[in-house]
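> missing the sequence, but the structure's below:
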């Protein structure tokens, strides 16, 4: 049966094998390296689709479970399993990586660095991303959580923009420090949890209140840095601004989701009382992040930094959805993780196409570019509208679920967060208007590269993301059906229930 097939271990190892194969290709054979990397990522996509089909909605909470001996002394094992939340993130990775590889076709050549190594690093990054979402052993999760930093560090530091070294070191140090907090919490969890790292065993462990709160804090800080939540966010604009566009799409589209996924998978089920106790603080930080990041985005002149700040605001919405502790808001948060990866990934890739033509990421260096690049400008406009959650696009569904699910229990937070939607319209439309509309910048008219509208390769890059954003905007049911049972199980772990319907009887609100 497909349910017994070792999907997760093969999906984790396959990109690593591909990375080694691509890295061994001579530097002079760059075209071959790209082709092999693309083919390998497409094979992972096909296998992921088969796994999606084999997943049984309404079946066991964790499916495709595999467990292999690793460090018997610590009871650490190579245990893989996926619930609905992990499954949709694995599919997001499988979709984005081949798209990013195709979008990054000329990135390494333009940096005069090794082409095979660049694409090998992308495949190695895919391996660690799959591993971190597939792990069902806390220590294994931590290992993937930390190892994930390595390929992204080298991608930013070796293939990024002028400030790449500063951005790479800042990204690495922030994530490493956050990881040290989690390491301390992982060790503490092993001690008080019965000397095991198995997730299913640990959620049944009886941990005293004070200890659980400290352990929660260790995990939460690591995940808040990775997400990033305010005030742990300052590394993202630098890393997103310096990284190649394709790598930046993976950074904000997938890597950052490890933080919010970690909160859902580890903080809430393992420390339910602590989660409820910290919820007001997390909600306040999330709301501040929405407004603060949106205001900073309005003032950005660098396109890539602007998109990075929009992501910080979006993670605020995900945060309030998680800590509202309702099924609607929780499902909206997970769906937001997927839709944000598609929308912001598309926006980053399109921005990269503009930057490659202009040789600059500054908004002030554009102006009227849509007169020369009408199709590419149209794609940017669509990506911007999707990013601000226009009805009919996928992010609208997730944002609506988050806000309505939060409003039922925390009206003030939902109302304040709604103001972020207005600010989002401001910074997105301002970006599009200043970049593609208005009077044509005379410098652009003299640049041959600015007269090359969207190419066939670029159409292949953006087409699947546009299609998914529209499809999930009008029919999200296939994804929400997968997410809902996992979110409901998580809410049960936390010990919360959805508020019942209310009605007004004789002028009074009654349940």
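Looks like it arrived, so ask away. Just so it is clear, the model here is predicted, and its values are computed rather than measured. Numbering: from 1, shown residues only.

> all contacts plus neighbour counts: C-alpha atoms, from now on.
OK.

> and the strands in this structure?
63-71, 76-82, 503-505, 508-510 (DSSP state E).

> check contacts around residue 436.
366, 367, 368, 369, 370, 371, 377 (C-alpha atoms under 8 Å, 6 or more residues apart in numbering).

> let's see if you can find the most crowded of those.
When neighbours are counted by other C-alpha atoms under 10 Å, residue 369 leads the contacts of residue 436 with 27 neighbours.

> hmm, back to that, go through the strands of the chain and pick out the most buried.
Highest mean neighbour count of those: strand 76-82, a mean of 22 (counted as mean count of other C-alpha atoms under 10 Å).

> counting contacts, what elements does that one pack onto?
helix 7-23, strand 63-71, helix 115-134, helix 138-147 (3 or more C-alpha pairs under 8 Å, 6 or more residues apart in numbering; DSSP states H and E).

> alright, now check it against this:
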């Protein structure tokens, strides 16, 4: 493990780069703003590479730990660390930031500096969420990350952007207030400590655990989002610019799911077992019902947004089966969803930039004018539907395998999502891409340029790599997942 403060660098390099981009003066120096943003995002990604290469797969516990006193009076510390559960998300977040900066390179022409800066600052704040080991530090990053995304949707979004941004902000903020109340309770129960790792060791009775679990559930369910608090997501995706949709799907939705593993299961293990049937039921509703909702969408972005809710339903299902297959499958699904959903939203953005419509009915025969794009879009559509040899298959297969051990009917209900996923994704692809050229707008389309081709090619490589050879990802998380399951199982026995 490195002696360098890699986690602090992963947090503060993109934030400082974002502030430097803001200092360029916006549109007066747009080329400089773009260049600084790209260099800042690449530098932030480079410092995360040693996290992967230097990570000890066999070590159980936090690695690359940093600990400094922040507010001594209340025992609040600047405490950072990663384990096999969180490290991959730090790397994914830094990687997606480069994709987002490149995606907005030519598309964003107004307030360029502010746009790029918002993504860089948000990237740093999200890395703070994945690495924070102090409850208040986690909460500060958790809430602060709302602000850049709120601005991205509200300033650069579509016609109803203000409504979508407000709805997103209010939903997530209200959920977080209960999270803060639960933290205050844990602070006093632990004798005045905000250390998340110390909270994991608290011998709480079942009654308090249930209340804490419910507070966490509301906060994290909104972020995932789980049914029925999912309604903000389709609005946010439809109105957000392409970059906003990519980062919201690839990273934003993972924050709530990560919260379940860092807070709900280890702090309230008995309540997690007690209420697991309830959470599994909500997850299956998201998987099946939302799949049918996606099937009837006329807007491509809204269809992929509902698809994300269904895929994240798989994730929460995997968590609450309390098996290594389930949790590792859910983590793989989260990483895969970052690649695939990001690529899907980018593909829709590519078409929207040319035709200025997201309606499926406004397309048809795109393969005739954009053959390279059609080929890459097909790969991501297949991955979204869970085709074997793509990353979309691996996580879902592991979760269904784990569900079979738990209950056949739970596995059967979960497996219907593979059918529904194929139905809504491939039906959309068929109507948009295949057939004769539908109208003059499609006839005038130009195929993807070099920048768009490189972005899609990189995402395609990641999707295939994880689908064909997922072992590098599962090896990282294996020891941490087993340790978490051991902790939850021992608590249940006691």
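Okay, I see it. As the structure is a computational prediction, the values presented were derived from the model and not from experiment.

> make CSV from the contacts of residue 436 of the first structure and add distance to residue 426 of the first structure to it.
Formatted as CSV, these follow (distance: C-alpha to C-alpha, whole Å):
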residue, distance to residue 426 of the first structure
366, 18
367, 17
368, 19
369, 20
370, 19
371, 22
377, 18
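
> who touches the residue most central in space within the second structure in this structure?
The residue lying closest to the centre of the second structure (C-alpha atoms, centre = their mean) is residue 251, at 2.8 Å. Contacts here follow C-alpha under 8 Å, 6+ apart; on that basis residue 251 of the second structure touches 89, 92, 93, 338.

> please redo it, this time with the cut-off set to 10 Å
Contact partners of residue 251 of the second structure, counting by C-alpha atoms under 10 Å, 6 or more residues apart in numbering, are 89-90, 92-94, 96-97, 123, 126-127, 245, 334-335, 337-339, 342.

> among those, which are in helices?
89-90, 92-94, 96-97, 123, 126-127, 245, 334-335, 337-339, 342 (DSSP state H).

> follow-up on the earlier one: can I get the strands of the first structure in a markdown table with distance to residue 29 of the first structure?
Converted to a markdown table, the strands of the first structure look like this (distance: least, C-alpha to C-alpha, whole Å):
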| stretch | distance to residue 29 of the first structure |
| --- | --- |
| strand 63-71 | 38 |
| strand 76-82 | 36 |
| strand 503-505 | 70 |
| strand 508-510 | 72 |
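
> how about those strands, which one is nearest residue 327 of the first structure?
Closest of the strands of the first structure to residue 327 of the first structure is strand 76-82, at 19.2 Å (criterion: C-alpha to C-alpha).

> equivalent range in the second structure for the closest one?
Under the alignment (TM-score structural alignment), strand 76-82 of the first structure falls on residues 76-82 in the second structure.

> which residues does the matching stretch contact?
5-8, 51, 55, 61-71, 87-90, 128-138, 192-196.

> rewinding a little: how close does the residue nearest to the centre of the second structure sit to residue 94 of the second structure?
Relative to residue 94 of the second structure, residue 251 of the second structure is positioned 10 Å away (C-alpha to C-alpha, to the nearest Å).

> okay, and the common contacts of these two?
Both residue 251 of the second structure and residue 94 are in contact with 123, 126, 127, where contact means C-alpha under 10 Å, 6+ apart.

> of the residues you listed, closest to residue 211 of the second structure?
Of all these, residue 211 of the second structure sits closest to residue 126, with 26.8 Å by C-alpha to C-alpha.

> picking that back up, the residue mapped onto the residue nearest to the centre of the second structure from the first structure and residue 310 of the first structure, how far apart?
Mapped onto the first structure by TM-score structural alignment, residue 251 of the second structure lines up with residue 254. Counting by C-alpha to C-alpha, the separation of residue 254 of the first structure from residue 310 of the first structure is 15 Å.

> check residue 255 of the first structure too.
Taking C-alpha to C-alpha, one finds residue 255 of the first structure at 16 Å from residue 310 of the first structure.

> burial check on the residue mapped onto residue 485 of the first structure from the second structure, number of neighbours?
Correspondence of residue 485 of the first structure to the second structure, assessed by TM-score structural alignment: residue 479. Number of residues near residue 479 of the second structure (other C-alpha under 10 Å) recorded here: 20.

> my read: residue 479 of the second structure touches residue 84, true?
Yes - with contact defined as C-alpha atoms under 10 Å, residue 479 of the second structure reaches residue 84; the gap is 7.1 Å.

> joint contacts of the two?
Both residue 479 of the second structure and residue 84 are contacted by 56, 57, 58, 59, 60, 61, under the criterion C-alpha under 10 Å, 6+ apart.

> tell me who's in contact with the residue lying closest to the fourth one once chain neighbours are set aside.
Put plainly, it is residue 59 of the second structure. Closest residue in space to residue 59 of the second structure, ignoring its immediate chain neighbours: residue 479 at 7.0 Å, by C-alpha to C-alpha, 6 or more residues apart in numbering. By C-alpha under 10 Å, 6+ apart, the contact list for residue 479 of the second structure reads 56, 57, 58, 59, 60, 61, 83, 84, 85, 324.

> which of the residues you listed tops the neighbour count?
Most surrounded of the contacts of residue 479 of the second structure: other C-alpha under 10 Å gives residue 84, at 26 neighbours.

> now find how far off-centre stretch 418-436 of the second structure is within its chain.
On the basis of C-alpha atoms, centre = their mean, to the nearest Å, the separation between the geometric centre of stretch 418-436 of the second structure and that of its chain is 24 Å.

> what's the matching range in the first structure for that stretch?
Going by TM-score structural alignment, stretch 418-436 of the second structure lines up with residues 421-439 of the first structure.

> buried residues in the matching stretch?
Using 16 or more other C-alpha atoms under 10 Å as the test for burial, stretch 421-439 of the first structure gives 421, 423-429, 431-437.

> out of those, which are inside helices?
Within those, residues falling in helices by DSSP H are 421, 423-429, 431-436.

> and the residue in the second structure that residue 390 of the first structure lines up against, how many residues sit next to it?
Aligned by TM-score structural alignment, residue 390 of the first structure pairs with residue 387 of the second structure. Residue 387 of the second structure has 18 neighbours, counted by other C-alpha under 10 Å.
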